[in-house]
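Chemist: the sequence isn't on hand, but the structure is:
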């Protein structure tokens, strides 16, 4: 197993479940020290234990990403746990309420924008300048295939992730010249704890793509790891589809 990320620190939001957890495990397997943030200490500790039992290193950081203050607090704590540096930031935390536009409340809109847009925005603002000062770093944003096309009932979620697509490109232009690579992974339907409630609808959505099935979180994690490593040294501002080919149809 390659340990090309040895000596780096990775902050992975959403690392207590789903794609974020799979990414945390995969980055740790490549040698990164992973900071696992979250509101649920038990789930965070479970991810940390899984990483350590596999031979990796990780720490839990209690965090609730709701505003600029909480984002800056997490960035400071992750930097402390990382020995003074965070080299990789994976913005994987997200909420995805589906349903008719007319049923959405102000609270729904506020919470989606807070977690899916504002939290990554302020984390990048807190961490990217330090990466730039050191001359290296990688930021990977997790978006969604429904940021690219219209889907009934997915407008709020898709719009929040479409904003993250634009931010990915803007940050690449802003920080790339200083050695910080900013890219995104755009997953298709993925079987996680969060999508379990979709039931057969997840399979039906996945059936529209050439792969014909939902992804496993580990498959998306491998795309994230690629963008975090020097294998993607000439990749800036890209959105890598990991959607089972849905982009092709």
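Modeler: On my side now, so go ahead. What you see is a predicted model, and the numbers here were worked out from it, not measured in a lab.
Chemist: from here on, just use CA atoms for contacts and neighbour counts.
Modeler: OK.
Chemist: list the contacts of the most far-flung residue of the chain relative to its centre.
Modeler: Of all residues in the chain, residue 102 has its C-alpha farthest from the mean position, at 28.6 Å, by CA atoms, centre = their mean. Under the criterion of CA atoms under 8 Å, 6 or more residues apart in numbering, residue 102 has no contact partners.
Chemist: got another, please set it beside the one above:
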């Protein structure tokens, strides 16, 4: 129970990585607000957490990049969590895997609104209260494609690169006041171990797709006091995708 007595807000928490993180934080004792657009899926996550003896509530929100949407979520989550948020996980994301010449302006704006503007304004709304309370933890979800170029999804890669840069900037801005800010950069992760995207893990030490639970375990560590000396770091949980090339002998 590394997070006993703590409170947490997880965005994009109704599926895949976000769902796994919400469930894992609750299993470690945190009262979790599950944020997402789909109430039916959100209620399922809350039900799973409560059935296991944990505490959770759902907030329906469309994180569209506006400051108003971020402020609305911050206020609702703070109220449900008894007046404070100890852990913020900026997980909600929009993915575009197209090529640069195929990406229209609407898609570009949507990806940046969800992946950069929303976490920016949500952090702006929540971090000051963490500072006033004496501390807190912010965890951003980056991506291996932010630092290893591939020929598709340039706008998505750029947005995740921006979020990893914000991780370091926020660590410098809020760290001295007791708020630890870090990021996790997942490799190819999916609930289906046979998903076609597993081909992108060829040539890595792990050699196959990762499970959402691997990212959730990393989030629990970063949220806990075990990571008290970890600041401004992007933790690669990617099966070795970014740093290692396996050469067939």
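Modeler: Structure received. Here the structure is a predicted model, which means the values were calculated and not measured.
Chemist: give me the TM-score for this pair.
Modeler: In this superposition the chains share a TM-score of 0.95, using TM-score structural alignment, normalised by the length of the first structure; 243 aligned residues with a CA RMSD of 1.3 Å.
Chemist: and residue 97 of the second structure, what's its match in the first structure?
Modeler: Structural alignment (TM-score structural alignment) places residue 97 of the second structure against residue 98 in the first structure.
Chemist: which residue numbers in the first structure go with stretch 234-241 of the second structure?
Modeler: So stretch 234-241 of the second structure sits over residues 239-246 in the first structure, by TM-score structural alignment.
Chemist: buried residues in the matching stretch, which are they?
Modeler: By neighbour count on 16 or more other CA atoms under 10 Å, the buried set for stretch 239-246 of the first structure is 239, 240, 241, 242, 243, 244, 246.
Chemist: rewinding a little: burial measure for the match of residue 97 of the second structure, as a count.
Modeler: By other CA atoms under 10 Å, the residues close to residue 98 of the first structure number 16.
Chemist: wait, residue 214 of the second structure sits on residue 237?
Modeler: Yes - counting by CA atoms under 8 Å, residue 237 is a contact partner of residue 214 of the second structure at 7.4 Å.
Chemist: okay, and the common contacts of these two?
Modeler: Common neighbours of residue 214 of the second structure and residue 237 are not found (criterion: CA under 8 Å, 6+ apart).
Chemist: just want the most central residue of the second structure.
Modeler: residue 91 (2.6 Å).
Chemist: do you know how far that residue is from residue 228 of the second structure?
Modeler: Using CA to CA, to the nearest Å, residue 91 of the second structure is found at 21 Å from residue 228 of the second structure.
Chemist: same deal with residue 192 of the second structure?
Modeler: 33 Å.
Chemist: just to revisit the earlier point, surely the residue nearest to the centre of the second structure is in contact with residue 11?
Modeler: Yes - Residue 91 of the second structure lies in contact with residue 11 (CA under 8 Å); the separation is 5.2 Å.
Chemist: list residues touching both of these two?
Modeler: residue 18.
Chemist: ranges for the strands of the second structure?
Modeler: 7-10, 31-36, 55-60, 87-90, 136-141, 179-186, 234-237 (DSSP state E).
Chemist: got CSV for the ones you listed, with distance to residue 151 of the second structure too?
Modeler: Shown next, in CSV, are those (distance: least, CA to CA, whole Å):
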stretch, distance to residue 151 of the second structure
strand 7-10, 31
strand 31-36, 30
strand 55-60, 35
strand 87-90, 26
strand 136-141, 21
strand 179-186, 19
strand 234-237, 21
